[in-house]
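Q: missing the sequence, but the structure's below:
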């Protein structure tokens, strides 16, 4: 059936409209796709390029060089040495255990080290390198490189490791580094990514720990190409980080070494302090230990020896040891009484050898007593009864307040571990600590540095420096950071009348230089180095009434750990104080006989360019002193090595 022309025309118009609509829709779709393709390929090109690279590019950290530590004159105390090590990658090794067995034939490794390496290799991902040997000699390092074809997956590498060239001299001050542990990460909200690097080492104690952020530096980065398994293919780019800052301490390495050698086998501590600015010139604790053992991974045997030593070589006695100060505390009681106006320098007290209070006798060290005693003689001959008497008049609160002004009962802000605050007790302290009221007997005991009073050698050195200078000088251990001298604020005056300080210093002068002084064996005859000080002997056991009546047992007849502590504090030169010193010898016996000579020798070394001159000593002592100085195991000032007896 034929359509008429009108129907055909209408049908063509509808077809044309549909064609145009379909073509328009298709054109619009093509346009949208074009715009989208342009957006993805042009405007988003960088983003997709980055995403693609992240599938094959890995950014890894480069550990920075650790900052060096030097003494006040620039001598190296802690440095970094090349560490020749060997690593193995299980992915490249194939049978890693077999390869390790072969490696033993090339370099020395104990069976325990091999087993430990095998366990670590098995526990980590196949592409992670594991260190199996460190601190190899150049010969062994070369052997590994030469035998590389027979040791697939084994790679010799060169890194840096911490070394302490003066080992035992600075172990307690500088400390040591060790691998990061979970305990180290506890409490850190945003730990440095460096701390996540396997076996990365950080400071564990001492300056190494407390100045970790300064010494560590900032990591560098390297871009490396890895395959789909994560194995490194090549290094594409490297950006070095910032090395840690170098630090210079206030300590003089020569004085420090002399003090360590002078203490010998004693369980003891010495602190020498510059009275003008607080610089710690010496901070020696004995016995000491070799911190290099901890860096390398101390053996169970070596650690057990240190832990079982009753002289506690791991403890830094200079700042963590808390001891009854004994008679070295008498200057505190005297100054408190002078300032309170209950005595003058001329006030006299009769000493019959004891006082009685509350049905109890408090004895003087001199059984027959000292007779009539004034301030200067009470210090020079260390009369206990004089201080029992004046302490009751002034009271413990004023004594404690004076003690705190002189630096006792304070924790000083220094980059060292386990700094004790000590105890400077008063009435409120006992009430809070023991829930008991303070008693007169407590005051009597405290007046001579016994009872609840506890101090550290550092605090005693500060106390002595403040008495010598008349200023509230504070100790400092760091002199320079990045070659920049750290500012030293001027110490404020103690606001103790100068005549009172002069009276106490005069008594300390008589201790050493008077005919009857308890420290006369520590006399210095060089007029430019006159030494003044105060001896102290603190009891560590109770003396019964029966023993006192029969005669107190000599320290020499007691077991070592039941003997009295020996203490001595002093300063020099007397007319123009420069250095203060404090010495504590645990269970050493008499302070004047044992601690005093050590204090005298160390402070003379601090005032000299080298060993103390024999002319500084009384002529009667020079022969003995000369022999003693020759026997000291001192380091060579150039090499830092302690010569053996055969070498000397």
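A: That came in fine, so what should we check first? Please read all numbers here as calculations on a predicted model, not as lab measurements.

Q: going forward, measure contacts and count neighbours with C-alpha atoms only.
A: Fine.

Q: on the C-terminal side of the longest helix anywhere in the chain, identify the next helix or strand.
A: Longest helix of the chain, by residue count under DSSP state H: helix 5-38. Once the chain leaves helix 5-38, the next helix or strand it forms, by DSSP states H and E, is helix 45-54.

Q: relative to helix 5-38, how tilted is that following helix?
A: With axes from the mean of the first three to the mean of the last three CA atoms, to 10 degrees defining the directions, helix 45-54 sits at 60 degrees from helix 5-38.

Q: list of residues touching helix 45-54?
A: Residues external to helix 45-54 that are found in contact with it (CA atoms under 8 Å, 6 or more residues apart in numbering): none.

Q: the longest strand belonging to the chain: which residues count as buried?
A: The longest strand of the chain (DSSP state E) is strand 76-88. For strand 76-88, the neighbour count (16 or more other CA atoms under 10 Å) marks 76, 77, 78, 79, 83, 84, 85, 86, 87, 88 as buried.

Q: remind me what that strand packs against, helices and strands.
A: With contacts taken as 3 or more CA pairs under 8 Å, 6 or more residues apart in numbering; DSSP states H and E, strand 76-88 sits against strand 69-70, strand 130-133, helix 138-146, strand 154-163.

Q: need the winner for burial among those.
A: With neighbours taken as mean count of other CA atoms under 10 Å, those reach their highest mean count in strand 69-70, at a mean of 24.

Q: take the one below as the second:
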């Protein structure tokens, strides 16, 4: 029986082992399953991460290669703009009227320095700076970061450049570069037509980064302003290699700036010098025009100013001197912007208006007793004893006021105004200069709009170039050119831009009667070339050439009836109350090639005649009268 007892437990133990083995197997299976899932998750994550890294590397190395290449380059390369050199302005013979003087300047790029204020402080210890420069740099050092170079000092000497080069490693952002300064060889002689340059205003500099560069200037007046787009040029670009501290190591590439176009003017520097010298600082203007082309050969205004002051800004003491009462407005271009009552220089226009309208003929005569009554007022002639019987030629010759009072009332103000427009006295010419004033002659419509009760006396006064009538010396020169040639001469001052000549329309005929023009020309010839003429004392004494013209005096104060009745002496008045003196004319007499207009404020009768005579003599002598093949109809 014992064996049976022994076998039972053995059987039980076998089942337990098998059960335990099955349990272990199941547990191992579950553990393998868990491991497999974790491995798959980890593996998938690794694949996903690797794929993302691969994709990003592809994007960086292939897709965005150029972008990151530029970013990496910027860590070592700094790009900056170079200001262009301004184009030259020359006279008709290539003489420089506005040029550039090269200078070396120290610039500072704030973005290249970790501590701009400290760098500026070191710069101030190395080079001597004016108080104005120090104040400017101190303001910049405490202000916002500038991304364009700022000017430290211009016109560096060699010793200053050497000191800066020695200290360059401790001056991150320092740039030594070439700059230009505008200069005007003839200075005040051409200041008004050529103009000056100024710093761009902040609004323009904000829109155009190149305008914020140190040394950049734009036109402020004259040709500098009207031709600024052609003169300015295009900026260049420099790539500098910089070290970790921002100091410039070397220039990698330089794309030079493109210089502005040269602008060639019609002015003749020699004749301009003659005109300005003849004015000799007296307030007034002188204009000389080539009647065959309309070229303005001389256009002087006095007093004048030195245009180089404007490059850096006019100092207070200079500005106060210019704007003082004793200075007589030197900044005003009297040739194109001065409006003057023309006085008797307007009489040729009145004569042509009357002849063309049929109000008078060449045989019409009026008697001058020295005065006449119009309405309830007495009108006087400049010659109180009277001229006697006058026709149109003799009235021009002796400048008889009474004759032209009669003529003006017969013709009417509207016809006189229309002839003035026809002769170029009013209306705006397409002249390449800013701020050209437009002359004015009243009309009945103008008077009605302003509720002015227009009378015969008003018309009579306009007939001798007084009253509301105001004209510029430029317009008066155009009038003389048109009467002398019978063609619609149009003035111009720019001949070439770059190598391209500016086209200028040929002058068309005025469509005026040759007979009427001949009568007016006869009177203007007798003004200068006969003893009774008002300009006889300053006639042109050049062999083979004579000039024609018309003098004028224009009141600048209102004359009371008592003053007129007493026939007061102008020369006894205070200088500022004396009449202006004018002259218009052309030469040579038979084949006019030049026309001129001269105004001297509060001057004597023959003063403007002498200036015009000298201009004609200089122009004819310079040309050696070689105009036979080029002359236009007389």
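A: Noted; the coordinates are in hand. These figures come from a predicted structure and were not determined experimentally.

Q: and the helices and strands packed on strand 76-88 of structure 1: which comes nearest residue 604 of structure 1?
A: Nearest to residue 604 of structure 1, of all these, is strand 69-70, at 22.9 Å by CA to CA.

Q: show me what the closest one is in contact with.
A: Outside strand 69-70 of structure 1, the residues that touch it by CA under 8 Å, 6+ apart are 76, 77, 78, 79, 246, 247, 248, 249.

Q: counterpart of residue 334 of structure 1 over in structure 2?
A: Structural correspondence for residue 334 of structure 1 with respect to structure 2 (TM-score structural alignment): residue 351.

Q: what sits against that match?
A: Counting by CA under 8 Å, 6+ apart, residue 351 of structure 2 makes contact with 392, 404, 407, 520.

Q: ok, now which ones touch residue 88 of structure 1?
A: If a contact means CA under 8 Å, 6+ apart, then residue 88 of structure 1 has 96, 121, 129, 130, 131, 132, 153, 154, 155 as its contacts.

Q: tell me the SS of residue 396 of structure 2?
A: Following DSSP: H, G, I helix; E, B strand; the rest coil, residue 396 of structure 2 is assigned to helix.

Q: tell me how far the corresponding residue of structure 1 for it lies from residue 420 of structure 1.
A: In structure 1, the residue matched to residue 396 of structure 2 (TM-score structural alignment) is residue 379. Look at residue 379 of structure 1 and residue 420 of structure 1: by CA to CA, to the nearest Å, they are 27 Å apart.

Q: so for the two, which residue has more residues nearby?
A: More neighbours surround residue 379 than the other of residue 379 of structure 1 and residue 420, with 31 against 21 (other CA atoms under 10 Å).

Q: what's the closest of the contacts of strand 69-70 of structure 1 to residue 474 of structure 1?
A: Looking across the contacts of strand 69-70 of structure 1 and measuring by CA to CA, the closest to residue 474 of structure 1 is residue 249, at 15.3 Å.

Q: residues near the closest one, how many?
A: Residue 249 of structure 1 sits with 26 neighbouring residues when counted by other CA under 10 Å.

Q: what of the one 5 residues further on?
A: Taking other CA under 10 Å as the criterion, the count of residues near residue 254 of structure 1 is 24.

Q: quick one, strands of the stretch 301-450 of structure 1?
A: With strands called from DSSP state E, counting those that start in this stretch, the stretch 301-450 of structure 1 shows them at 349-351, 354-357, 360-363, 371-373.

Q: select, out of these, the one closest to residue 176 of structure 1.
A: Closest to residue 176 of structure 1 of those is strand 360-363 (CA to CA; 46.7 Å).

Q: could you tell me where that closest one falls in structure 2?
A: Using TM-score structural alignment, strand 360-363 of structure 1 lines up with residues 377-380 of structure 2.

Q: how close does that stretch sit to structure 1?
A: Aligned to structure 1 and superposed, stretch 377-380 of structure 2 gives a mean residue distance of 1.5 Å (mean CA distance after the TM-score superposition for structure 1).

Q: residues contacting that stretch, please?
A: For stretch 377-380 of structure 2, the external contacting residues (CA under 8 Å, 6+ apart) are 370, 371, 372, 373, 401, 402, 564.

Q: tell me where the stretch 201-350 of structure 2 has strands.
A: Per DSSP E, counting those that start in this stretch, the stretch 201-350 of structure 2 carries strands over the ranges 218-219, 236-242, 248-255, 263-265, 284-290, 296-302.

Q: which one of those lies nearest to residue 488 of structure 2?
A: Comparing the strands of the stretch 201-350 of structure 2 under CA to CA, the one sitting nearest is strand 284-290, at 12.7 Å.

Q: for the closest one, name the packing helices and strands.
A: Contacting strand 284-290 of structure 2 under the criterion 3+ CA pairs under 8 Å, 6+ apart are the following elements: helix 269-279, strand 296-302, helix 334-337, helix 473-485, strand 594-600, helix 607-623.

Q: okay then, goodbye and thanks.
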